[in-house]
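Engineer: only the shape, not the letters, is given here:
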């Protein structure tokens, strides 16, 4: 890697005898080499911000295409404002490069930042195999004075009880000779650089006091926000997991209330909005399900590894996982009222990613909705301007212009991308009867739908609002 700083400039921050000012100077001038493990949707923005701050970052990723693109100055992550330009600049000036060999990165850095995924198994247990492999690689190259920072979200106690002994075993060193801390990412797709720069305080917790001090110093230079030092690494892990648990439980409450809209005879969304004017109330918005790489998975970081019963978390997961089925049941009931079978229906899904403006499909409600509709032999189509491929979905892809050339029995808005605002609803047709529009996100202009002669059902509101 020709753009790396020379080994003679290498400096450490952990147990350094230098003054704090000298340590910050070393960090900012590239004398402290940084290795970032994982260059995905969260890892590449983080590596870029480290490189912008320190001028000396080597990223590691096992995906050779990702590494090749990065070393050519290209950004493989889509939908992140400013990131492509920043990556091109950093690679051009030698501040950022990448390797497919994590051992090379382990031998290179004195600050090691881990931001790899923690998937969930089919049995709903956290799969820490990727973290384990990276930990072993880092341990093989770990030297006295290095510090390892875990940014990825993991079950509480992972760093203390899994990462620490693995590093000590692989390196032959002990805590006190190297540092270990947790600084969980608090970043959302589509706004990663903004979040890292300082949208929220950074949270740090160390295995020992020196690890916490060094991590606080590093992130004090990386972000404009406050850096909050908590008691230990496990507390820092718990902070990130608890954030996700809160949102999952809150959304489950909103979803359960939304399913009661017709029986209650009210607009539940209106009731939620007004209830939230009370400062102790903050009910989230309902929808057709919960997707992404965070909220649907983090509850299992607490449910699976620990013996304490977690009935609330498990119930919330069940409620949120049921919402795609709620959508399918609503479609079936509407067609049945017309004397039509779901198996004879042609249904268009608008928005396949889990959130507007991002290309992430992990746990997207559209996956389950398409699968369940297809299982009942409905003809399912999908439109999503963010995706190059819809191979993971059980449906036929259409472009946005093509939807005016076909007739559908129902349209379901799952994820309201900005591009859908251009849809001319009076141009959409049904072969017979009224088109049924199910708005899963309260994103549509109700009069525009009903004025076009279509029937409208909005989750949390009920049917035919605006007529």
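Structural biologist: Yep, it's here. If you're wondering where the values come from, they're calculated on a predicted model, not measured in any experiment.

Engineer: going forward, measure contacts between C-alpha atoms and count neighbours the same way
Structural biologist: Fine.

Engineer: where do the helices sit along the stretch 1-150 of the chain?
Structural biologist: Taking DSSP state H, counting those that start in this stretch, the helices of the stretch 1-150 of the chain run over residues 20-28, 43-54, 64-71, 83-92, 102-108, 129-141.

Engineer: most packed of those?
Structural biologist: With neighbours defined as mean count of other C-alpha atoms under 10 Å, the helices of the stretch 1-150 of the chain peak in mean count at helix 43-54, which reaches a mean of 26.

Engineer: can I get the helices of the stretch 1-150 of the chain in TSV with distance to residue 164?
Structural biologist: Formatted as TSV, those follow (distance: least, C-alpha to C-alpha, whole Å):
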stretch	distance to residue 164
helix 20-28	24
helix 43-54	22
helix 64-71	28
helix 83-92	32
helix 102-108	16
helix 129-141	9
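
Engineer: out of these, which is closest to residue 304?
Structural biologist: helix 129-141 (15.8 Å; C-alpha to C-alpha).

Engineer: what does that closest one contact?
Structural biologist: Here helix 129-141 makes contact (C-alpha atoms under 8 Å, 6 or more residues apart in numbering) with 37, 102-103, 105-107, 112, 114, 116-118, 163, 166-171.

Engineer: now stretch 297-308
Structural biologist: Stretch 297-308 has contacts (C-alpha under 8 Å, 6+ apart) with 119-120, 124-126, 154-156, 241, 244-245, 248, 309-310, 313-314, 317.

Engineer: where helices are concerned, which of the residues you listed count?
Structural biologist: 241, 244, 245, 248, 313, 314, 317 (DSSP state H).

Engineer: also this one, for the comparison:
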């Protein structure tokens, strides 16, 4: 088949590459000329995605994948399938900003109008959305912009991405692919198209776009609620002087318990955001709202573990501004909450991250730390692998370490008389 993938980010580009590596002709679309140029050169525009560099070099070299900034023109070639993965940006309260998604839908609609005489194109949206968005917002916009009727002039399905940055090809070959349409014929067509490039997994018809939309929100809201419960257990374990991870591991040793790990923050584009999308449709739900409050309070709780070991106006080093280890992304990172709590307590936060240079840190609102400069304390916010081997020499002057991710080997610090405190673990 022939396919178009719109938005060549950390999700869209691997999907385009997966389509191409299974033998299909793919046009990738992105507004960033730099991304388009790199893809056309067979080079990955962002680091950290397993196999992507090799797959891109192969499929671009074989002429199966090319990129463009002109989405309407790509859709006008009448592909069998258009997959749209534009970011749905949100504000600090996770309220959606529809401008990017609406612009992408408008471009697709313009292409559909030009493609109408050649094919009935299936448009699949993979961006996570509040329930009802595909039917009530996207399909009418496609119809208005193309002059075609959904179900006859084009099909629309919702198929949520269910992958994790860094292992997307592995996840695409592991988890069932969910497809929900506006009608039975469109859904069946969507299932058949996905089966052509995901041969190793079940492609599951959901019986409607709303069921597929809700499934993604259930997955992510469950994780947020689970992490909040783990954080509640951790705070109680701190009060009791117990190691919560030992307790959680013991509880999870039987098949009915699946408690996640506690930590300094829940960050990223997904877990802090999608429970808000769920609550938008179910405002009377109690657990998702409470869980968000619990998890949003964890950066302040982590700073509180510094105790009285930091002098007034002391310098506290935040290690890791990325929301998780190995990923250069700060969406809803706990580093912002840690910084703000330190400032509220009259302390002096500085920050370092192996993925960000000093200029990037400053642009994010952090004072960069010059390695070797004495500090009074450390809060580890991201589980970068580099932090596992830190020693007192690396953080001169530190009187206390709060390991918000449980990544640090405490032995060198314990030997030097520097306490290492973890969330839900006795002070060492």
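Structural biologist: On my side now, so go ahead. This is a predicted model, so every value here is computed, not measured.

Engineer: re earlier: filter the ones in helices among the contacts of stretch 297-308 of structure 1 to the buried ones?
Structural biologist: Neighbour counting over those (16 or more other C-alpha atoms under 10 Å) leaves 241, 244, 245, 248, 313, 317 as the buried ones.

Engineer: ok, the residues you listed vs residue 220 of structure 1, which is closest?
Structural biologist: Closest approach between these and residue 220 of structure 1, by C-alpha to C-alpha: residue 241, at 22.5 Å.

Engineer: and the closest one, how far from residue 159 of structure 1?
Structural biologist: With the distance defined as C-alpha to C-alpha, to the nearest Å, residue 241 of structure 1 ends up 14 Å from residue 159 of structure 1.

Engineer: kindly report the same for residue 440 of structure 1.
Structural biologist: Residue 440 of structure 1 is 39 Å from residue 159 of structure 1, by C-alpha to C-alpha.

Engineer: swap in residue 435 of structure 1?
Structural biologist: On the measure of C-alpha to C-alpha, residue 435 of structure 1 and residue 159 of structure 1 end up 54 Å apart.

Engineer: same check, this time on residue 56 of structure 1
Structural biologist: Residue 56 of structure 1 is 26 Å from residue 159 of structure 1, by C-alpha to C-alpha.

Engineer: neighbour count: the two, which is higher?
Structural biologist: residue 56 (27 against 22; other C-alpha atoms under 10 Å).

Engineer: do a quick rundown of the strands in the stretch 251-400 of structure 2.
Structural biologist: 315-319, 348-352, 377-380, 400-403 (DSSP state E, counting those that start in this stretch).

Engineer: that older thread, of the buried ones among the ones in helices among the contacts of stretch 297-308 of structure 1, which is the nearest to residue 287 of structure 1?
Structural biologist: Of those, the one sitting nearest to residue 287 of structure 1 (C-alpha to C-alpha) turns out to be residue 248, at 12.1 Å.

Engineer: now do the contacts for the alignment partner in structure 2 of that closest one.
Structural biologist: Here residue 248 of structure 1 is matched to residue 224 in structure 2, going by TM-score structural alignment. Contact partners of residue 224 of structure 2, counting by C-alpha under 8 Å, 6+ apart, are 266, 271, 272, 275, 288, 291, 292, 295.

Engineer: how about the residues you listed, which pair is most distant?
Structural biologist: Counting by C-alpha to C-alpha, the most remote pair of the contacts of residue 224 of structure 2 is 266 and 288, 13.6 Å apart.

Engineer: okay, now residue 427 of structure 2: neighbour count?
Structural biologist: Neighbours of residue 427 of structure 2 using other C-alpha under 10 Å come to 15.

Engineer: right, I mislabeled it, should have said residue 77 of structure 1
Structural biologist: Residue 77 of structure 1, neighbours per other C-alpha under 10 Å, totals 20.

Engineer: separation between it and residue 40 of structure 1?
Structural biologist: Taking C-alpha to C-alpha, one finds residue 77 of structure 1 at 7 Å from residue 40 of structure 1.

Engineer: can you check residue 115 of structure 1 too?
Structural biologist: Residue 115 of structure 1 is 8 Å from residue 40 of structure 1, by C-alpha to C-alpha.

Engineer: these two: which has the busier surroundings?
Structural biologist: residue 115 (26 against 18).

Engineer: counterpart of that one in structure 2?
Structural biologist: Residue 115 of structure 1 maps onto residue 85 in structure 2, by TM-score structural alignment.

Engineer: equivalent analysis for residue 232 of structure 1, please.
Structural biologist: Match for residue 232 of structure 1 (TM-score structural alignment): residue 208.

Engineer: that match reaches residue 186, doesn't it?
Structural biologist: No: proximity of residue 208 of structure 2 to residue 186 does not meet the contact threshold set by C-alpha atoms under 8 Å, at 9.8 Å.

Engineer: the more surrounded of those two?
Structural biologist: For residue 208 of structure 2 versus residue 186, the count of surrounding residues by other C-alpha under 10 Å is larger for residue 186: 24 against 19.
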